[in-house]
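S.K.: Provided below are the primary sequence and the corresponding predicted coordinates.
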Amino acid sequence: YDGRLLSFDDKTGLVYELDLETKKAIPWIYLGAGNGKSTKGQKSEWATKREGLLYVGSSGNELIKDGVAFNKDMLWVKVITPEGLVTPQNWEDKYDALRKQVDVHFPAALVHESCTWSDVHKRWFFMPLRKLEGPFDPNTYPHLSTNILLSADENFQDIKNVTVGDVHGDHGFCSFKFIPGTDDTVVVALKSEDQVVDGKPQYSTHIMVFLIDGTVIQDELRISDLKFEGIEFI
């Protein structure tokens, strides 16, 4: 973004500039949770550039107890200028519109780790990591991945969805980008696995390539036994 390669700490809320020459992560700005007026950092999960501004969002779901949402911090998005000025935006209505498109209603939710704005199509594209049927359950959560590609116009009034390949419950979309030179019609995506099997952590990363109409060019291909959560063309 603006000549910087950025990385986001989902624990502290810090945004780092990665210096490829010195191989150092240099703190740039801080993103507070929710409306930004918080000492707790935003759980940043995705970032994309639109009209010269950087949009950084979280997972887009509420925290729920006894059927009531007690925390909506992850429904906020931060809009950042090249100078580092941060403006919080409440995206509750936008995330809710995405849910309704695929017949998901509170307390069920979509959990997002990836979003990309297309200057070509003038649309937001999302690939949900998980589709929750209700409040968060650590036992079922790793197995609720999706095969959904959502797109919305600038105002989230016109929303479309297609399916991409088969659902592999343990492998969730964590990052995707349009391949340069394809007029934003060809997507490369990463899917990650993060679960506990027989008491031991199990990780993997898979890559796939497809068209925005859902046509699969390269189905899931395992590329690592580590968990990678970002892909970028530099």
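M.R.: Perfect, thanks for sending it. Numbering: from 1, shown residues only.
S.K.: from here on, contacts and neighbour counts on C-alpha atoms
M.R.: OK.
S.K.: what's the closest residue to residue 57 other than its chain neighbours in contact with, if anything?
M.R.: Nearest-residue entry for residue 57: residue 77, 4.5 Å, with adjacent residues in sequence omitted and distances by C-alpha to C-alpha, 6 or more residues apart in numbering. Contact analysis of residue 77 by C-alpha atoms under 8 Å, 6 or more residues apart in numbering lists 55-58, 88-91.
S.K.: now residue 32: closest residue in space, sequence neighbours ignored.
M.R.: residue 41 (4.5 Å).
S.K.: ok so, going back, now tabulate the contacts of residue 77 in CSV and tack on neighbour count.
M.R.: Output for the contacts of residue 77, formatted as CSV (neighbours: other C-alpha atoms under 10 Å):
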residue, neighbour count
55, 22
56, 23
57, 26
58, 24
88, 20
89, 16
90, 16
91, 16
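S.K.: the structure to be compared is supplied as follows:
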Amino acid sequence: MFLKFCIIAFAVCLSISLSEGAPRSGTTINFAIIADLDKKSISKKNDNNYKSIVKLGELYKVADKYSFSMKDEHHEVFTKYAYKGRGAELSEFLVYKWKLYTFDDKSGIVFKLKNNADLVPWVILANGDGDQVDGFKAEWATTKGDKMYVGSTGISWSDSTGKLNSNSLWIKEIDQDGKVLSLNWKQYYDKMKSVMKIPNGFIWHEAVNWSKLKNQWVLLPRKCSELPFDTNTEETIGCNKIIIASENFQIVRSIRIKGKSIDPAAGFSSFKFLPESDDQILIALKTIEKNGKTATYLTVIDITGRVLMPDKIINEDKFEGIVLLKNTEGFLKRKE
């Protein structure tokens, strides 16, 4: 009897020890981010080369808690293509037709990452209606159906002569063969301002995705204000809103993100839906450009505005594109 009691007691203690001491199971999601280095993109070794930086990270989920880590190393990607001495200022990261693409907001070039390591020009996006001499300021990109959609900031502004520039109100529809169709989104951008009750203000867009599962657009603005756009003050403005819209923007909702941002000037530059979240949970980059300094933060939120991981610093450079990866083995390793 005593021996039986000891065996039972040992089994109970072992069970308690294992349940308390073993790490809880969780989920790991690989991601990569790509930088817009602005004028720092000019290579110090070769003035005719322009570079961006790609960094890898891992997002961890245990129960309902999120955390992340970044790999120490970084990878440089190069191009010789530029516009007016500026190039490789890359503003988004997107998988389309099983290939990885990124977008230069100076030249309007859509680059394919050959072997996930070299920038290869695929399509050049002309500004505005597609009949302009300069490149499209590409700031966001998503897939919808079998097409790629690329958009800009969604604001109009007046130049030094007072002439109105509305090129950023257009978006680009691109098919798998690289055929480009320019679409005017002015009515959609105006509808969002109306819903947010800032008809005379502005909303600056850099993070837009189409949800196939929900059949809706999800937009995380970088900046929003009830005042007209002003280059003298826009650096101090962020936005804490989520916009959800039906396919043709007939129904548009604005949702306030709960909690405070790490900096009022921080705004969204890119996001992706987390897998197995029913397109309800988003991993997002937030960036700051203020007084000549930049920073990038990572956050996790859901589409109701609940913050699941508050803003956490990634880097003092500006990273404006994020992509989720199933496997990072061999990623950014050039094939000989």
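M.R.: Yes, it's here. Source: prediction; values computed, not measured.
S.K.: TM-score of the superposed pair?
M.R.: Once the chains are laid over each other, their TM-score by TM-score structural alignment, normalised by the length of the first structure reads 0.92; 227 aligned residues with a C-alpha RMSD of 1.6 Å.
S.K.: ok so, going back, now do the same for the residue nearest to residue 57 of the first structure: its match in the second structure.
M.R.: Correspondence of residue 77 of the first structure to the second structure, assessed by TM-score structural alignment: residue 171.
S.K.: element containing its match?
M.R.: Per DSSP states H and E, residue 171 of the second structure falls inside strand 170-174.
S.K.: what does stretch 143-159 of the second structure contact?
M.R.: Outside stretch 143-159 of the second structure, the residues that touch it by C-alpha under 8 Å, 6+ apart are 96, 136-142, 164-176, 185-186, 189, 202-206, 209-210, 212, 229.
S.K.: can you rerun that using 7 Å?
M.R.: 96, 137-142, 164-166, 168-176, 189, 202-206, 210 (C-alpha atoms under 7 Å, 6 or more residues apart in numbering).
S.K.: what subset of those is buried?
M.R.: Buried by 16 or more other C-alpha atoms under 10 Å: 96, 137-142, 166, 168-174, 189, 202-206, 210, out of the contacts of stretch 143-159 of the second structure.
S.K.: and what about residue 194 of the second structure, helix, strand or coil?
M.R.: helix (DSSP: H, G, I helix; E, B strand; the rest coil).
S.K.: equivalent analysis for residue 69 of the second structure, please.
M.R.: Going by three-state DSSP: residue 69 of the second structure is strand.
S.K.: measure it to residue 284 of the second structure for me?
M.R.: Separation of residue 69 of the second structure from residue 284 of the second structure (C-alpha to C-alpha, to the nearest Å): 14 Å.
S.K.: residue 40 of the first structure touches residue 30, doesn't it?
M.R.: No. Contact criterion C-alpha atoms under 7 Å: residue 40 of the first structure and residue 30 do not qualify, at 10.1 Å.
S.K.: between those two, which one's more packed in?
M.R.: Using other C-alpha atoms under 10 Å as the criterion, residue 40 of the first structure and residue 30 rank with residue 30 on top: 19 against 14.
S.K.: contact partners for the more buried one?
M.R.: Taking C-alpha under 7 Å, 6+ apart, we find residue 30 of the first structure in contact with 13-15.
S.K.: in strands, which of the residues you listed fall?
M.R.: 14-15 (DSSP state E).
S.K.: and the lengthiest helix in the second structure, how far from the chain's centre?
M.R.: Ordering each helix of the second structure by length in residues (DSSP state H) puts helix 2-21 first. The chain centroid and the centroid of helix 2-21 of the second structure are separated by 50 Å under C-alpha atoms, centre = their mean, to the nearest Å.
S.K.: and the next helix or strand past that helix?
M.R.: Next element after helix 2-21 of the second structure (DSSP H and E): strand 27-35.
S.K.: okay, that following strand sits on what stretch of the first structure?
M.R.: Per TM-score structural alignment, strand 27-35 of the second structure has no counterpart in the first structure.
S.K.: buried residues in that strand, which are they?
M.R.: Applying 16+ other C-alpha under 10 Å to strand 27-35 of the second structure flags 29-35 as buried.
S.K.: repeat for stretch 274-288 of the second structure
M.R.: Neighbour counts using 16+ other C-alpha under 10 Å place 274, 279-288 of stretch 274-288 of the second structure among the buried residues.
S.K.: how about stretch 309-317 of the second structure?
M.R.: 309-312, 314, 317.
S.K.: for it, grab the matching residue range in the first structure.
M.R.: Mapping stretch 309-317 of the second structure onto the first structure (TM-score structural alignment) gives residues 218-226.
S.K.: the matching stretch: how far from the chain's middle?
M.R.: 19 Å.
S.K.: with stretch 26-45 of the first structure instead?
M.R.: Relative to the chain's own centre, stretch 26-45 of the first structure is displaced by 16 Å; criterion: C-alpha atoms, centre = their mean.
S.K.: and stretch 135-152 of the second structure, by the same measure?
M.R.: 12 Å.
S.K.: thought the residue nearest to residue 32 of the first structure was touching residue 12?
M.R.: Yes. Between residue 41 of the first structure and residue 12 there is a contact under C-alpha under 7 Å: 4.6 Å.
S.K.: just to revisit the earlier point, redo the buried residues of strand 27-35 of the second structure as a markdown table? Include distance to residue 20 of the second structure.
M.R.: Formatted as a markdown table, the buried residues of strand 27-35 of the second structure follow (distance: C-alpha to C-alpha, whole Å):
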| residue | distance to residue 20 of the second structure |
| --- | --- |
| 29 | 25 |
| 30 | 28 |
| 31 | 31 |
| 32 | 34 |
| 33 | 36 |
| 34 | 40 |
| 35 | 42 |
